[in-house]
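Q: predicted coordinates and the sequence they were generated for:
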Amino acid sequence: MKFSKRLLLVVSLVIMGHTLLAQRTFTNPIKDSGPDPWVLQKDGWYYYMNTTGSNLTLWKTRNVADLASAESKVIYTPPKGQPYSRDLWAPEIHSFPDEQGKDRWYIYVSADSINNLSHRVWVLENPSRDPMQGEWTMKGKLGDEDNHWEIDMSVINYKGKLYAAWSGWEGTTNGRQDIYIARLKNPWTIDGKRVKISQPDQPWERHGDVPQAWQKNGEVPKVYVNEGPEFLPHNDRLFIVYSANACWLDYCLGLLTHDGKGDLLDPKSWTKSAGPVFAQAPENGVWAPGHGGFFRSADGKQDWMIYHANASADDGCGNKRAPYIQPFTWNPDGSPNFGKPAPKTPMPVPAEN
């Protein structure tokens, strides 16, 4: 009788444990602040970064929903006086194999030395197995041959070749940000010229009124924005999800689609969505969602997106932007279906191994 009771107790505890695990939840946002969030899931670990402005901070956790309590470390602070010493924006950590097949870590970050006019993208490298350890060294500026203004670079190994996409200016002055793509010789060198594949030319991308503080002599200048491009491969197709409008307005996500057959460097091989594919949801308390990124759950079965958003319509472009995550699905035609920003209610965490 005692044995039966003990067995029943053990079975009950096991069942309760599995139930609690299955029901483990989180509520957005996953951290109080975190503009321009980025997540890489590798070998069961999630590596997370966001804009801090002054340094590169890396978070490491077994589940990105636990980010608020995750281990974090300042892994790089730029020396003063360098052309990459100020305004560090939108850092991304990636892992690519070297010529010997050994994985190396790379971080791509936008930075300047004086003001926004000098923003360029810079690359750091770390050969350590764990990016929280070892030394991060500056490899240099990753720019096109004409040294154009650029921010928000992301990189992908697509069919055995490296490509970079970023937001840049066509000329030397601001006013319109376009999306460019280029081949890479290696993780820190562009191979050939950049190619423009998108500019804010649709009505839904051109809500460009600037804040009143920027206006001069009663004039209301326009700033049209395509930025924050992120690669999203699926089956035989490649997508680029980018942010449109501006972070102080109704920021939203647009979609560029490549059918996987033509040259990625041919602008004609990319098709733009007819409207935003992810927009703010005031009814759910989510405004100006942007800078979307994508990752798989640790068990490799779930597709998730990460983005920053504001908790009110007037929060603007500062540190009130916080990181949100939510799962997404795929439409019958193979394109991503992001739905809309989820309400701030408990949802299951990304599946674990």
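A: Structure received.
Q: only C-alpha atoms for contact and neighbour calcs from this point on.
A: Will do.
Q: show me where the chain has helices.
A: 2-22 (DSSP state H).
Q: ok, the closest residue to residue 45 other than its chain neighbours - contacts?
A: Nearest non-adjacent residue to residue 45, counting by CA to CA, 6 or more residues apart in numbering: residue 62, 4.9 Å away. Residue 62 is in contact with 44, 45, 46, counting by CA atoms under 8 Å, 6 or more residues apart in numbering.
Q: presented hereafter is structure B, for comparison with structure A:
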Amino acid sequence: MIPEKTAEPLVQPLIEQRADPYIYKHSDGFYYFVASVPQYDRLELRRADTIAGLASAEKVTVWTKPDTGPYSDLIWAPEIHHVAIEGQPPTWAIYFAAAPSREIKHDLFQHRMYALTTTDANPLEAEWNLSQVDSGIDTFCLDATVFEHKGKHYYLWAQKGPGIPGNSNLYIAEMDSPTSIVGEPVLLTKPEYDWEVIGFLVNEGPAVIKKNGRIFIGYSASATNHKYCMGLLWADENAELLDPASWEKSPKPVLESCYERGIYGPGHNSFTVSEDGSEDILVFHARTYTEIVGDPLWDPNRHTFVKVIRWNAEGFPEFGKPSEP
């Protein structure tokens, strides 16, 4: 039984009907925003000089899916990054998951990862190149992010593991270009706790924040309804990040539905910073109701929210409730 809502939320969405939100603050001072659109048919960028300004910023479609082919359906969870690998030109990259058209695969959920890349300075006016990002495992995959640490670049993503029950686990690998990895993928976590296996066995949507001598990975678990929630992994900043033993995992979710104030299924997070750089910001999507008609996949009302992260005395993030400002 779903508990009744008893009070109005203290926050409102930053952007309505945008799921899987990603906000990146670039060195040019602008915030760049990309997310899944309800039609799952295109990649759309926004840019503003404040986080709040993203809500009214112009929407620029930089790519639209073709009608048929291997990347022509269910365009999911894009992220925009500026990747600067030593010896290679700085590159804008939009990573996203796409499925083949249904005449090719009758099962909808056959996603693979792709990237749009450009070396142009302005991603809103760029000429983009499309390529597949091959993880080395030919199974359903999605939700890639990238990050740099101590001069190395890492690719971090969700994928259905061979021989592992469930829908997706989290993997990491080192990158040798903005669209390719080296070495074997390393399994970091699979769904194991009761809050990670409700409806579906899912670990997905990883996002990285570095703080207080640690690397933190926020990720999402369970089905995409009101049971969706966030988990947390962390490693010491001096550890070998490709060694699974370097990582610890919270046995409890760190952000989950607030039934009292009606913010449900918070997850698929990203991280950014405030305009003056003094505060870390959590970006996530959530719904404001639980009664979903039909498949939650096609419900358009996962909205983008933002909230400030607090850090405790031990140096760990405290996310609080999704309904809090």
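A: Done, it's in. As the structure is a prediction and not an experimental result, all values here were calculated from the model.
Q: top of the contacts of residue 62 of structure 1 by neighbour count?
A: residue 46 (22 neighbours; other CA atoms under 10 Å).
Q: and the aligned partner of that residue in structure 2, how far from residue 82 of structure 2?
A: Under the alignment (TM-score structural alignment), residue 46 of structure 1 pairs with residue 31 in structure 2. Distance from residue 31 of structure 2 to residue 82 of structure 2, counting by CA to CA, to the nearest Å: 12 Å.
Q: shared neighbours of these two, anything?
A: Counting by CA under 8 Å, 6+ apart, no residue touches both residue 31 of structure 2 and residue 82.
Q: alignment lookup: residue 292 of structure 1 to structure 2.
A: That one, residue 292 of structure 1, aligns with residue 269 by TM-score structural alignment.
Q: residue 35 is in contact with its match, correct?
A: No. Residue 269 of structure 2 is beyond contact range of residue 35, at 10.9 Å (criterion: CA atoms under 8 Å).
Q: now the common contact residues for those two.
A: 20, 21, 22.
Q: between the residues you listed, which sits nearest residue 73 of structure 2?
A: Relative to residue 73 of structure 2, the closest of these is residue 20; by CA to CA it sits at 16.7 Å.
Q: check contacts around that closest one.
A: 35, 36, 76, 77, 78, 205, 267, 268, 269, 284, 285, 304.
Q: could you do residue 66 of structure 2 as well?
A: Taking CA under 8 Å, 6+ apart, we find residue 66 of structure 2 in contact with residue 72.
Q: how about it, what's its partner in structure 1?
A: Match for residue 66 of structure 2 (TM-score structural alignment): residue 79.
Q: equivalent analysis for residue 173 of structure 2, please.
A: Match for residue 173 of structure 2 (TM-score structural alignment): residue 182.
Q: against residue 74 of structure 1, how distant is that match?
A: Residue 182 of structure 1 sits 30 Å away from residue 74 of structure 1, going by CA to CA.
Q: residue 340 of structure 1 matches what in structure 2?
A: With TM-score structural alignment as the criterion, residue 340 of structure 1 matches residue 321.
Q: which ones are touching the residue at minimal distance from the centre of structure 2?
A: Closest residue to the average C-alpha location of structure 2: residue 205 at 4.0 Å, with CA atoms, centre = their mean. Neighbouring residues of residue 205 of structure 2 by CA under 8 Å, 6+ apart: 20, 143, 144, 157, 158, 218, 219, 220, 267, 268, 269.
Q: how much space between it and residue 185 of structure 2?
A: 17 Å.
Q: now do residue 234 of structure 2
A: Taking CA to CA as the measure, residue 234 of structure 2 falls 18 Å from residue 185 of structure 2.
Q: for whichever residue in structure 2 pairs up with residue 110 of structure 1, what are its contacts?
A: Aligned counterpart of residue 110 of structure 1 in structure 2: residue 97 (TM-score structural alignment). Residues in contact with residue 97 of structure 2 (CA under 8 Å, 6+ apart) are 74, 75, 76, 77, 78, 111, 112, 113, 114, 141, 142, 143.
Q: mapped onto structure 1, which of those residues hold?
A: Conservation of the contacts of residue 97 of structure 2 in structure 1, assessed by both residues aligned by TM-score structural alignment, their matches' CA atoms under 8 Å: retained contacts are 74, 75, 76, 77, 78, 111, 112, 113, 114, 141, 142, 143.
Q: excluding chain neighbours, what is closest to the fifth one?
A: Spelled out, it's residue 78 of structure 2. Once flanking residues are discounted, residue 78 of structure 2 sits nearest to residue 96: 4.3 Å by CA to CA, 6+ apart.
Q: pretty sure the one you found contacts residue 114?
A: Yes. With contacts counted by CA under 8 Å, residue 96 of structure 2 reaches residue 114, the gap being 5.5 Å.
Q: which of the two has more neighbours?
A: Comparing residue 96 of structure 2 with residue 114 by other CA under 10 Å, the one with more neighbours is residue 96, at 26 against 23.
Q: the more buried one and residue 26 of structure 2, how far apart?
A: 19 Å.
Q: run through the strands of the stretch 1-150 of structure 2 in chain order.
A: With DSSP state E, counting those that start in this stretch, the ranges of strands along the stretch 1-150 of structure 2 come out as 19-25, 31-36, 42-48, 60-64, 73-83, 91-99, 112-118, 129-132, 141-149.
Q: output these in JSON lines; the columns should cover distance to residue 227 of structure 2.
A: Listed next are the strands of the stretch 1-150 of structure 2 as JSON lines, based on distance: least, CA to CA, whole Å:
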{"stretch": "strand 19-25", "distance to residue 227 of structure 2": "16"}
{"stretch": "strand 31-36", "distance to residue 227 of structure 2": "20"}
{"stretch": "strand 42-48", "distance to residue 227 of structure 2": "27"}
{"stretch": "strand 60-64", "distance to residue 227 of structure 2": "31"}
{"stretch": "strand 73-83", "distance to residue 227 of structure 2": "19"}
{"stretch": "strand 91-99", "distance to residue 227 of structure 2": "23"}
{"stretch": "strand 112-118", "distance to residue 227 of structure 2": "25"}
{"stretch": "strand 129-132", "distance to residue 227 of structure 2": "32"}
{"stretch": "strand 141-149", "distance to residue 227 of structure 2": "19"}
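Q: out of those, which gets nearest to residue 247 of structure 2?
A: The nearest among the strands of the stretch 1-150 of structure 2, by CA to CA, is strand 141-149 at 15.2 Å.
Q: quick one: the closest one aligns where in structure 1?
A: Mapped onto structure 1 using TM-score structural alignment, strand 141-149 of structure 2 covers residues 150-158.
Q: check contacts around residue 169 of structure 1.
A: 148, 149, 150, 176, 177, 178.
Q: what does it align to in structure 2?
A: Match for residue 169 of structure 1 (TM-score structural alignment): residue 160.
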